[in-house]
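[1] Test case, fold it:
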Amino acid sequence: MAIEVKHNTEQTRFEIWVDDERAGFTEYRPRGGNRAFIHTEIADKFGGQGLAMQVIQEALDATRGEGLEILPYCPAVRKFLTKHADYVAMVPEDRRAEFDL
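    Reported below is the predicted structural model:
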């Protein structure tokens, strides 16, 4: 099983592909120097494989690499942050309480 994450800049989302089939995505909106992550979705047939966490991690790694901060409006992204504290620093310090971080 080949898994690949692609940044679809036209649709402002990171997509996860399994064997050339889009399995899901995490969507964001640009907000100044931030990316506001608003929604993550994995197709039912790909559920339970950890793909949501994988696409989120790769999206956050790419975002960090661009020097951007994040606003985790998406519940799945917030859940990821609670399990991976080293990514919490990507949320502006003055906004962390808003997301219970």
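[2] From here on, just use CA atoms for contacts and neighbour counts.
    Will do.
[3] Let me know the helix or strand that E58 is in.
    Under the criterion of DSSP states H and E, E58 resides in helix 51-65.
[4] Beyond that helix, next helix or strand please.
    As assigned by DSSP H and E, the chain's next helix or strand after helix 51-65 is strand 69-72.
[5] please give me the structure for this one as well, since I'd like to look at both together:
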Amino acid sequence: MHHKLVDNSEAKRYEFEVEGHLARIEYIKAQDRIYLTHTEVPDALAGKGIGSALVKASLADIKRQGLTLVPLCPFVALFLKRNPEWKELVLKGINIA
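    I've put the predicted structure just below:
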């Protein structure tokens, strides 16, 4: 399943539009850092892997931009714990247990 990632910089969020619904990750960018603050997937899309796909696509974009990640969202932190290959993006000193 492939979805088109939209970086909606005006709304400060990454987005997937799926089946007429909007899944999103809200962020704050400051200098060379990006803080992922909240992930939201509509109930209609729950259990379809949309949240994980959105996080993965967002992390790929963060890597492409050369940004340092500060994962404030618990869902993003859990994704990083389960997918340690992305931990290289995380700000040094932040422990993803």
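[6] The helix holding E58 of the first structure: average distance to aligned residues in the second structure?
    Helix 51-65 of the first structure differs from its equivalent in the second structure by a mean of 0.5 Å after superposition (mean C-alpha distance after the TM-score superposition for the first structure).
[7] which residues touch that helix?
    5, 7, 14-16, 24-26, 35, 40-42, 69-70, 76-77, 80, 87, 90 (C-alpha atoms under 8 Å, 6 or more residues apart in numbering).
[8] now swap in stretch 6-21 of the second structure and tell me
    Stretch 6-21 of the second structure has contacts (C-alpha under 8 Å, 6+ apart) with 3-5, 22-28, 42, 44-45, 54, 58.
[9] at 10 Å instead, please
    Applying C-alpha atoms under 10 Å, 6 or more residues apart in numbering, the contact partners of stretch 6-21 of the second structure are 2-5, 22-29, 36-45, 50-51, 53-55, 57-58, 61.
[10] Quick one: end-to-end length of it, please.
    Start-to-end span of stretch 6-21 of the second structure (C-alpha to C-alpha, to the nearest Å) is 14 Å.
[11] And stretch 25-41 of the first structure, by the same measure?
    Stretch 25-41 of the first structure end-to-end distance (C-alpha to C-alpha) = 6 Å.
[12] Work out which residue lies at the spatial centre of the second structure.
    For the second structure, V55 is the residue whose C-alpha lies nearest the centre (C-alpha atoms, centre = their mean; 3.5 Å).
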